[in-house]
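1. Next one to model:
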Amino acid sequence: MIERLHTGPRMSKIVKHNGTIYLCGQVGAGDGVSAQTRDCLARIDALLAEAGSDRGHILQAIVWLADMADFAEMNAVWDAWVPEGRAPARACGEARLARDALKVEIIITAAEAPAA
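-> Okay, the predicted model is just below:
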């Protein structure tokens, strides 16, 4: 069974299938890559919680930066957020994002967390 949450005409924010959770690309608000990354990761935390998971169950992350010059600054926020010993498979590249003000977009695939 496929479950879609927050579905619109173009995309769903969350898609669940066979214990795997797929999030649409998340962006953040704020000035600068650090603020946008923190906000983006907070949005990811909220969506994962709604889907029955958390950052410790992320399988893969794809990070797009508007400018690779921001790589170290984004990584400083990312590294503080990822649970120690639970880093997902990750790729990071430079891409033109949907709006000029955006500096980072993150796409997440995660496993559902076991029921408590």
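2. C-alpha from now on. contacts and neighbour counts both.
-> Fine.
3. quick one: the helices in this structure?
-> 32-51, 71-81 (DSSP state H).
4. compare with the first, here's sequence two:
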Amino acid sequence: MSKITRAHTGTRMSQITTHGDTIYLAGQVGTAGESVAQQTRDCLDKIEILLAEAGSDKTRLLQCTIWLADMADFEEMNAVWDAWVPEGHAPTRACGEARLATPDYKVEFIVVAAR
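-> Reported below is the predicted structural model:
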């Protein structure tokens, strides 16, 4: 049976959960109140840090789910995302609109990666 490990665990959630060689990250948000581009950069920076801690990197992404507070921000978010994802390493991805934890959050990223 594969071991499950958790890191940065609080009452509600863990920031990183690993099962075997699969890494699951909690939803990452940026600095509340900033532009969607800045919040996207903040999210992707956090993802890189957490993946490195778990023994992986952005070339090992398997799946990404992105929630936007407003689909009108789709292109602005994608401009940052497209520059960040290494060529040839784009994961499967879904993007939709959802009300986020506070109105000041504009984007949230949830990723699964391989170790």
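5. Got a TM-score for the pair?
-> The pair, once superposed, lands on a TM-score of 0.96 when counted by TM-score structural alignment, normalised by the length of the second structure; 112 aligned residues with a Cα RMSD of 0.6 Å.
6. right, so the helices of the first structure: which one is the most enclosed?
-> helix 32-51 (a mean of 19; mean count of other Cα atoms under 10 Å).
7. returning to that earlier point: switch the helices of the first structure over to TSV; also include distance to His6 of the first structure.
-> Shown next, in TSV, are the helices of the first structure (distance: least, Cα to Cα, whole Å):
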stretch	distance to His6 of the first structure
helix 32-51	10
helix 71-81	25
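8. between those, which gets nearest to Glu105 of the first structure?
-> Comparison of the helices of the first structure against Glu105 of the first structure by Cα to Cα identifies helix 32-51 as nearest, at 7.5 Å.
9. equivalent range in the second structure for the closest one?
-> Under the alignment (TM-score structural alignment), helix 32-51 of the first structure falls on residues 35-54 in the second structure.
10. how far does the matching stretch sit from the chain's center?
-> Its chain's average C-alpha position is 7 Å from that of stretch 35-54 of the second structure, according to Cα atoms, centre = their mean, to the nearest Å.
11. ditto for stretch 94-103 of the second structure
-> 13 Å.
12. start and end residues in the first structure for that stretch, please.
-> Going by TM-score structural alignment, stretch 94-103 of the second structure sits over residues 91-100 in the first structure.
13. quick one: contacts of that stretch?
-> Residues outside stretch 91-100 of the first structure that contact it (Cα atoms under 8 Å, 6 or more residues apart in numbering): Ala61, Ile62, Val63, Trp64, Leu65, Ala66, Asp67, Met68, Lys103, Val104, Glu105.
14. What's the end-to-end length of that stretch?
-> 22 Å (Cα to Cα, to the nearest Å).
15. circling back: return the members of the contacts of stretch 91-100 of the first structure classed as buried.
-> The neighbour-count criterion (16 or more other Cα atoms under 10 Å) marks Ala61, Ile62, Val63, Trp64, Leu65, Ala66, Lys103, Val104, Glu105 among the contacts of stretch 91-100 of the first structure as buried.
16. I am finished for the moment; much appreciated.
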